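**Q** just coords:
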C-alpha cells in the first residue's frame, strides 16, 4: 500500500464509528490495492470527496500541531488531489 494511503487509512479509522461514509472510505482503502493516491482519489464518489474535504484540513492541522510534519505532508498530498 502507498504510504500516503496508510496515513489516510489510519486517520479514517477515527471516523468509522461516527460516520458511515468514513467507514465506507476506510474499507475502500483497506480492501483495494491502490498503487497511488491518485488512483484512489479517482475511485471516490462525490460524497466521499466532500467528506474528505471536510475532515482533512483539521487532521492536517492536528498533525502540524503535534509536530508530525510527515503525516501532515502525506495527508496534504491526498487533500490536494481532491480538487
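**A** Received the coordinates, thanks. Treat the numbers as computed from the prediction; the structure is a model and nothing was measured. Residues are numbered from 1 along each chain as shown.

**Q** hey, let's count contacts and neighbours off CA atoms from now on
**A** OK.

**Q** kindly list the longest helix within this structure.
**A** helix 46-65 (DSSP state H).

**Q** after it, which helix or strand is next? Please name it.
**A** Downstream of helix 46-65, the first helix or strand assigned by DSSP states H and E is helix 69-81.

**Q** buried residues in that following helix?
**A** 71, 72, 74, 75, 76, 78, 79 (16 or more other Cα atoms under 10 Å).

**Q** alongside the first one, take a look at this:
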C-alpha cells in the first residue's frame, strides 16, 4: 500500500464506520493502489464529499501535533480531491 494511503487509513479508523466511511476503508483494505491518485480516481461522489469533510480536520490536527509528515501526506490526498 502506498505510504500516503496508510496515513489515510489510519485517520479514517478514528471515525464512526458510517456506510460511506466503511466503503472507503474496504477499498483501502481489499485493493492495493500504487499511489493516492489511483485511489482517488476510484472514489464515488459521496466518498469524495466525506473525505473533503474529514481531511481538513485531520490535516489541521496533524500539524498542531507537529506531525508534519502525516499532515503533508494527508494533504496530498486532499489536493487530489479538489
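**A** Great, that's in hand. Given the structure is predicted, the values throughout are model-derived calculations rather than measurements.

**Q** ok so, going back, now render the buried residues of helix 69-81 of structure 1 as a markdown table, adding distance to residue 29 of structure 1.
**A** Putting the buried residues of helix 69-81 of structure 1 into a markdown table (distance: Cα to Cα, whole Å) gives the following:
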| residue | distance to residue 29 of structure 1 |
| --- | --- |
| 71 | 17 |
| 72 | 18 |
| 74 | 15 |
| 75 | 14 |
| 76 | 17 |
| 78 | 12 |
| 79 | 15 |
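
**Q** what is the longest helix of structure 1 packed up against?
**A** Contacts defined by 3 or more Cα pairs under 8 Å, 6 or more residues apart in numbering; DSSP states H and E place helix 46-65 of structure 1 against helix 20-31, helix 69-81.

**Q** try 7 Å this time
**A** On a contact count with 3 or more Cα pairs under 7 Å, 6 or more residues apart in numbering; DSSP states H and E, helix 46-65 of structure 1 meets helix 69-81.

**Q** who touches the helix it packs on?
**A** Applying Cα atoms under 7 Å, 6 or more residues apart in numbering, the contact partners of helix 69-81 of structure 1 are 4, 7, 8, 37, 38, 41, 53, 56, 60, 63, 64.
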